[in-house]
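Asks: pasting the structure only:
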């Protein structure tokens, strides 16, 4: 079979496609610009189809005394909302369902402020002590209360109107999070001794999930808790103990969990780890993307561009692909037919190729390689049915300037023209690459 059947150069454009790796496909559109604030306070929060963040107030008279503004963006409707234009030293936003919370200075103390998206109302939760780092799940809000060194964990249930003290003893407790009826926080028992405590609100059971070496901010979802410690990402549950998701220490921050996805920032890129199959995917700009937040249908983060210009970006996930299609790293490929093409590419460029797949084909494999390990390239597969899969060097678990992946389905993959887009993610000058396709079919 002639090589031209497998590859035809379609176009070359100056755009980098968004997408994903094997286990967690991103949509073919995005990332989308949500906002360009002058300065973002802390990390954005996300929940459902909303992104919530705090920025410095832009109106000059509002910029005095630490005034800040609370903003939200709905990814479904594509609309932005200014929730509060003047909030004294507001910080630590969180969101769940129709409820958003944050801390805000009110008079001589710090209180928790609540916003209901459904009713559009703002209210405050006040206690006699300073309140910091609120987190919300359903009708329950938890926070740390008091001064450093003597903080305790408190909870308010909006359904019952009850206020609870969750931490006991004289230890300093801080950085809480809540998911349903489980609360986690960090407890410091000595100068350099920390423990991540999990408390079940129903049974009263308490467990130590881990003992980080430094203060951390654990995040919980679905009964699993994540945090970063000494450059490693840790995942823990009361049933399974602690699992280290990363192999080697690296500059990592902002670990967060949502559904079956753990995300963090690593050396200025956003890393998404799929807990269902252990695959990881990179997105965002190299050396510029931090502070991830997970929505139901995508992920948001903060980019810092040239001159310190900030932006909030949102990348939706792709819809589940049809027909039992499986896309996964392939350490070894078994060729039946083969076609090869290659070229040179610069940062920001994208070269397109096409592969015509015959009816009855149950699998195709891609072997994509380039000449310099330090350069960052990606390839994106787009199927005739609209399925999109994006791969980077780490997706086959080997940083070797080579990506080998397979697309298979026992019922046969969708026949027709498949496209492959090669993108220069981070390239110093230009880099040479090569692509080899392997095709297999039932009965061959």
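Replies: Alright, I've got the coordinates. Since the model is a prediction, treat every value here as computed from it, not as a measurement.
Asks: contacts and neighbour counts: CA atoms only from here.
Replies: OK.
Asks: How about residues contacting stretch 367-378?
Replies: Stretch 367-378 is contacted by residues 379, 390-393, 399-405, 422-428, 431-437 when judged by Cα atoms under 8 Å, 6 or more residues apart in numbering.
Asks: dropping in the other structure now:
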């Protein structure tokens, strides 16, 4: 695929992800979809600038990247596909709104933000305090006698309260409503503890061998990362405080820390790799599982796509690489059939398709009933296919050097 074609496909993918009536922007580089088990639709912003771990804030992905002297606040809108940046000289603050802490030479500190309102804060080493703001409160670390504890500051009445000062270190707090969670080292390894500010009750949430750290709470849901002792693989766990227990999101596994974040029904994590950090975003349903929009369509195996080939793409792909293609489906299409073939029986390719109606599909070789280095399937929903731009990603799941493939689309009119 030539450079112009690749750019067009990437732009088309941005347009697919954009909300109706909104124009997508390529200012973020390129947004794409990551292939994961169970057809989870996932937004990936590749090679984001390094810096403070990204979090979800009011439906936006927010992170801070170090500039020449100051910090850049970067915000990514998943609906519109737009990236914006703001320069600030303060210490980044995470939480339910964009904010930072400014200090002066006399040791005074203020919480501020884009509206420039300044709220005086108590003295603290804010550059190492991991501050998080939630409504009218700020939760943070404070080091005393060489150990860090968790403290809460009321931005309305100016009072400071100790949340936890147990032996050992308490780090990386997060706040939502009346619940504060943090990473606790009182037993020698990182565990997850929480306190309900309304009752004052403290309890361990995730404890035991290995490491459990970087918790984030949003409403009744808490997410964190963990790995077993001696195991280099991190994974993400999600729990519901209403009592449904914790869920291990097995598909999110990484040698590098995924640093998960949570806001409402959106789950965010990072995949760090050579050349940059990828930001991954997953929409969840009420049970903490990824939406499976592809289930709305009837999917059938098909031996022959049809006599006429409407779109054909040829190329080569290496392991862990993507090739992107945009296909225009006209109004009045009853069914579309796809045919992906490759020439190496030792290789395995994945095919991810996203439609203009938000549907996302993931197909492997065996999904059409035969393991023959090909995927041959047809899609229809109530005798129609959504018109507009459909974007495909061919992913080299298991590839030696490179593998040659052919990808065809067949469109059947009503």
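Replies: Cool, the structure landed. The model shown is predicted, which means the values in this text are computed figures rather than measured ones.
Asks: Quantify their similarity with the TM-score.
Replies: Here the TM-score for the pair of chains, by TM-score structural alignment, normalised by the length of the second structure, is 0.66; 355 aligned residues with a Cα RMSD of 4.8 Å.
Asks: returning to what we had before: mark which of the contacts of stretch 367-378 of the first structure are buried, thanks.
Replies: For the contacts of stretch 367-378 of the first structure, a burial check counting by 16 or more other Cα atoms under 10 Å picks out 379, 390-393, 401-405, 422-427, 431, 433-437.
Asks: what sits against residue 246 of the first structure?
Replies: Contacts of residue 246 of the first structure (Cα under 8 Å, 6+ apart): 232-234.
Asks: quick revisit: which members of the contacts of stretch 367-378 of the first structure occur in helices, if any?
Replies: When these are checked against helices (DSSP state H), there are no matches.
Asks: Under the alignment, what does residue 200 of the first structure map to in the second structure?
Replies: In the second structure, the residue matched to residue 200 of the first structure (TM-score structural alignment) is residue 196.
Asks: Now that match. Nearest residue, chain neighbours left out?
Replies: Leaving out its chain neighbours, the residue that sits closest to residue 196 of the second structure by Cα to Cα, 6 or more residues apart in numbering is residue 179, at 4.7 Å.
Asks: residues near that neighbour, how many?
Replies: 20 (other Cα atoms under 10 Å).
Asks: so it sits right up against residue 200, yeah?
Replies: No: using Cα atoms under 8 Å, residue 179 of the second structure makes no contact with residue 200, being 9.8 Å away.
Asks: can you give me the helices for the first structure?
Replies: According to DSSP H, the first structure contains no helices.
Asks: Skipping its backbone neighbours, what lies nearest the most centrally placed residue in it in space?
Replies: Central residue of the first structure (Cα atoms, centre = their mean): residue 263, 3.9 Å from the mean position. Counting by Cα to Cα, 6+ apart, residue 263 of the first structure lies nearest to residue 272, which is 4.5 Å off, once chain neighbours are set aside.
Asks: mind listing what that neighbour touches?
Replies: Contacts of residue 272 of the first structure by Cα under 8 Å, 6+ apart are 261-264, 280-282.
Asks: how do these look in the second structure, which are kept?
Replies: Checked against the second structure using both residues aligned by TM-score structural alignment, their matches' Cα atoms under 8 Å, those keep these contacts: 261-264.
Asks: Now render the residues you listed as JSON lines, adding distance to residue 47 of the first structure.
Replies: Output for those, formatted as JSON lines (distance: Cα to Cα, whole Å):
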{"residue": "261", "distance to residue 47 of the first structure": "14"}
{"residue": "262", "distance to residue 47 of the first structure": "14"}
{"residue": "263", "distance to residue 47 of the first structure": "14"}
{"residue": "264", "distance to residue 47 of the first structure": "16"}
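Asks: Point out the ones among those residues that are inside strands.
Replies: The strands, defined by DSSP state E, take in 261-264 from these.
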